[in-house]
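1. prediction below, plus the sequence it came from.
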Amino acid sequence: MDKNKVFFFDTTLRDGEQVPGCQLNTVEKIQLAKALESLGVDAIEAGFPISSPGDFNSVIEISKAVTWPTICALSRAVEKDIDTAADALQYAKHKRIHTGIGTSDSHIRYKFKSNREDILERAVRAVKYAKRRVEDVEFYAEDAGRTDNEYLARVVEAVIKAGATVVNIPDTTGYCLPEEYGAKIRYLMEHVDGIDKAIISTHCHNDLGMATANTMAGVLNGARQVEVTINGVGERAGNTALEEIAMILKAHKGLDVHSDINTQKIYGISRMVSSLMNMPVQPNKAIVGKNAFAHSSGIHQDGVLKNAETYEIIDPVDVGVDTNSIVLTARSGHAALKFRLETLGVKLSEEALNNVYQEFLKLADKKKEIHDDDILMLAGADRAESHHIKVDWLQASSGIGMKPVASIGVDISGEKFTAAATGNGPVDAAINAIRQIIKRPVTINEFTIQGVTKGSDDMCKVHMQVGSGEQVCYGFGANTDIVTASIEAYVDCLNKIKN
């Protein structure tokens, strides 16, 4: 094994998908898994099969869809979990079960109401049981960041002897300082007998903004697998961002470590994840934010024009940002649209491309230029085709001195309905009209509007969360018209409410 290679374990489809409102269907997960394969990740954590039939099926389908990466399924240190994970991985060319248990005193005492010796035995038992089903077993010591180093070393040594091929040392709460986390990895490398028989992995959360720093501290002290997500998505404040670690390794050649990540595909897959998960990338996000290579200071602009290296340590082309990329307008043809979509990691059938192209032309008539986020939203618009509630038409009016009013036509499983209502504004009026048709209590908990670019012809994205009884559903809409985008998001939510 190459001692200087850093293995990339992507958990966007598992840990990343735990963000409220970011759940993907199986088709979307397969699309993302194929993009991760082309990016060059070594392992894809495809899901937690015991958690739901949907997760179980997604792991099966992803296993069929990709060839080279190891497909990993998460489980607790429970035999039924492990069996379910193994069953879900039956079609994977390279399979791994990721099992584990909490090792911090806090987890042992309050979560498991147990003791250190019992947890150690359960850890070993889980690894041995998983080893019967697959050869490649990864063990996670949950909350390792707050686990006593001496006890952690005992657990790591025991699971390696039991057959673990990878041992994951998660900073589950994002609590560690980089020096502290690096020292923890170094302690394991120096005190665990047989440490050379397994790969030590990092898994850092960003609660205190130190996920990337902690991950690099782990690598510098001997860890050779990094568990990451695209755009740093993940529950709470997120996980270590794949793109940041990949570009740190590329920029700092003196580290004498490398990866197989094709960094030129980073920008495209970043935009794909943002679109599929309806989760905007903050403008100042390192590597993939829209301001990452923007220079507004006059001094900076002058320096970059003279020599880009004065203020740019990364060539934008290295992450897939082509400064000479094709600009899409109403005069662009199928070929230009297809090229841009494929650059962003989206491959469509001819029929699907034709449908997207027709919508592209309609949008291009409204906007001067079409941006990447625009066409990604167009490519994903067919997700609404399977909805049983659809909007046939919408008319809304408002203005100074007049009461906002909206009329709407709705198709519910083939049956047509119309309604009209007033409201505090055109969006409120349109929603009130829908409420007259959909006679069930639905409350709007969150309502966020975001512009993709700047300008009065901008494509606007609306993210919405609604509640109905104990159900909470998330919806998404995109249009150049704010009212239409808002109603698309509201109807998207309604379609997800289970009767």
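-> That came through, no problem.
2. going forward, measure contacts between C-alpha atoms and count neighbours the same way
-> Noted.
3. how many residues are close by the nearest residue to Ala164 once chain neighbours are set aside?
-> Excluding its sequence neighbours, the residue lying closest to Ala164 (CA to CA, 6 or more residues apart in numbering) is Val137, at 5.1 Å. Applying other CA atoms under 10 Å, we find 27 residues neighbouring Val137.
4. go on, the one 5 residues further on?
-> By the measure other CA under 10 Å, the count of residues near Glu142 is 21.
5. with the one 3 residues further on instead?
-> Gly145 has 25 neighbouring residues, counting by other CA under 10 Å.
6. spit out the contact partners of the nearest residue to it once chain neighbours are set aside.
-> Spatial nearest neighbour of Gly145, chain neighbours left out: Asp171 (4.3 Å); criterion: CA to CA, 6+ apart. Listed by CA atoms under 8 Å, 6 or more residues apart in numbering, the contact set of Asp171 reads 142-146, 202-205.
7. on that earlier part again, shouldn't the residue nearest to Ala164 be in contact with Tyr129?
-> No - taking contacts as CA atoms under 8 Å, Val137 lies outside contact range of Tyr129: 9.9 Å.
8. take this one as well and set it beside the first:
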Amino acid sequence: MEKRRIQIFDTSLRDGEQVPGCKLNAKEKVKIAKKLEELGVDVIEAGFPISSPGDYESVQEISKNISHTTVCALSRAMEKDIKIAGESLKYAKYPRIHTGIGTSNVHIRYKFNSTLDKIIDQSMEAVKYAKKFVEDVEFYAEDAGRTDNQFLSKICENVIKCGATVINIPDTTGCCLPEEYGKKIQFLMENVKGIHKVVISTHCHDDLGLSTANSLYGIINGAQQVECTINGIGERAGNTSLEEIVMIIKQNPHLNFFTNIKTQCFADISRLVSKYTGMKIPANKAIVGINAFSHSSGIHQDGVIKKKETYESINPKDVGVNDSSIILTARSGRAALKYRYQQIGYFLKKNSLDLVYSIFLKYADRKKEITDKDLETILEKANLIKNHSSRLSSDISRHVI
């Protein structure tokens, strides 16, 4: 079976920025956008132009600086929003307007005080108006995760007739289970007339920690685009993590998907986004966290030293990390201690290792992590060296590494 390409729509600069305390200026956004283009994303959602003059400027400046990637601007299903979005994209080589409206009963009743028919009419008018500015129009059915499938099908069918090129099916509150979300996509693929003329997109939030799983089930059931963010940043608990969904696709060739993402750029762009947004990367964050390729358990360390694949399913170099790390703690064994000594130039025979290990454990019980300087201090305590610059005893040989 021929592999199907999954388009990667990055919304770090729009949805990702909608976090308390996170504010990017236009220059910072342009720098990140350039890195996203280097990364190979298909679409950069650059901002929500009508929300502020700063957002308008950012979309405009990103449009001027991006050469090959589609630049997208968000709008509500309102003429003034769409007009401003279209104007902000006038310099973009590949512009897209992303317009839409809430489609769930709770949104229609309480947010808009409207009716199903009026929401359909407003959606159609929004897409028609957006087509006056750009050819590429994406429609989002906000809160699609809680929208009745029959009504969702009807609204999708109507916006397709009006010229929508992409339809976004957001799990806005992150409440769907993966199987449920996958079945929703499947239902649309099987019941919406003209569905194969457009790209179906996932946009999943992480309120229950299921955003990446939901996106995966979405593409398995027919979606061709995933909306996601670097480091999974975004509203509330965040969005689908770009690096996670891409590496799932890369590491599972049996899925028959591929992306155009250069995964070796992940570590660099992850740090850049974290620096500019002020959003720290959790140490245990998959793919890009500092502990993602670190090992402190003795059993794991012994296995990784012998064969990395025993406890690493991903090659660190594939995501821009030079190598995995052996972190010495009270849970480390002799194999890890010997390995770390070799890394700093000390090759210990068995008797010396046994002696050093007993001293090491006393240090490790007092400290969270043992450093290279600690290792040399331990050798002094064992009387194997007199000081850090002295010659070693005959039991130990030193090499410059």
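-> Good, I have the coordinates. All values reported here derive from a predicted model rather than from experimental measurement.
9. can the contacts of Asp171 of the first structure go into a markdown table with extra columns for distance to Val233 of the first structure and secondary structure?
-> Putting these into a markdown table (distance: CA to CA, whole Å; DSSP: H, G, I helix; E, B strand; the rest coil) gives the following:
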| residue | distance to Val233 of the first structure | secondary structure |
| --- | --- | --- |
| Glu142 | 19 | strand |
| Asp143 | 19 | coil |
| Ala144 | 21 | helix |
| Gly145 | 20 | helix |
| Arg146 | 23 | helix |
| Thr202 | 16 | strand |
| His203 | 13 | strand |
| Cys204 | 12 | strand |
| His205 | 10 | strand |
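10. from the residues you listed, which would you call buried?
-> With burial judged by 16 or more other CA atoms under 10 Å, the buried subset of those is 142-146, 202-205.
11. any chance of those in CSV, plus distance to Gln18 of the first structure?
-> CSV is the format used below for those (distance: CA to CA, whole Å):
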residue, distance to Gln18 of the first structure
Glu142, 17
Asp143, 18
Ala144, 20
Gly145, 21
Arg146, 22
Thr202, 19
His203, 15
Cys204, 15
His205, 13
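12. ok, so of those residues, who is nearest Gly455 of the first structure?
-> His205 (36.1 Å; CA to CA).
13. the closest one -> the second structure?
-> Using TM-score structural alignment, the equivalent of His205 of the first structure in the second structure is His205.
14. doesn't Thr240 make contact with its match?
-> Yes - at 6.2 Å, His205 of the second structure and Thr240 qualify as touching, with contact defined as CA under 8 Å.
15. which residues are in contact with both of those two?
-> Common neighbours of His205 of the second structure and Thr240 (criterion: CA under 8 Å, 6+ apart): Ser211.
16. okay, buried residues for stretch 27-40 of the first structure please.
-> Buried residues in stretch 27-40 of the first structure (16+ other CA under 10 Å): 28-40.
17. all strands for the stretch 151-300 of the second structure, in order.
-> Using DSSP state E, counting those that start in this stretch, the strands of the stretch 151-300 of the second structure run over 166-171, 199-204, 225-228, 257-258, 294-295.
18. most packed of those?
-> Among these, ranked by average contacts under mean count of other CA atoms under 10 Å, first place goes to strand 225-228 (a mean of 28).
19. and that strand, how far from the first structure on average?
-> Strand 225-228 of the second structure, aligned to the first structure and superposed, deviates on average by 0.3 Å (mean CA distance after the TM-score superposition for the first structure).
20. quick one: that strand aligns where in the first structure?
-> By TM-score structural alignment, strand 225-228 of the second structure lines up with residues 225-228 in the first structure.
21. Asp10 of the second structure contacts Gln225, correct?
-> No - between Asp10 of the second structure and Gln225 there is no contact under CA under 8 Å: 10.2 Å.
22. show me the contacts for Lys184 of the second structure.
-> Asn149.
23. roughly how far apart are it and Ile248 of the second structure?
-> In this structure, Lys184 of the second structure and Ile248 of the second structure are 21 Å apart, going by CA to CA, to the nearest Å.
24. so the residue lying closest to Ser67 of the second structure once chain neighbours are set aside: helix, strand or coil?
-> Of all residues not flanking Ser67 of the second structure in the chain, Lys93 sits nearest, at 6.7 Å (CA to CA, 6+ apart). The three-state label given to Lys93 of the second structure by DSSP: H, G, I helix; E, B strand; the rest coil is coil.
25. so Lys93 of the second structure sits against Ile62, correct?
-> No - using CA under 8 Å as the test, Lys93 of the second structure is too far from Ile62 to be in contact (10.8 Å).
26. higher neighbour count, those two?
-> Ranked by neighbour count (other CA under 10 Å), Lys93 of the second structure and Ile62 place Ile62 first, with 28 against 16.
27. wait, doesn't that one sit right on Ile32?
-> No - the pair Ile62 of the second structure / Ile32 is not scored as a contact, 9.5 Å apart, by CA under 8 Å.
28. the spatially closest residue to Ile199 of the first structure that is not a sequence neighbour: what's it in contact with?
-> Spatial nearest neighbour of Ile199 of the first structure, excluding adjacent residues (CA to CA, 6+ apart): Val166 at 4.6 Å. For Val166 of the first structure, the contact set (CA under 8 Å, 6+ apart) comprises 136-139, 198-201.
29. what is the burial count for Ala283 of the second structure?
-> Neighbour count of Ala283 of the second structure, defined by other CA under 10 Å: 11.
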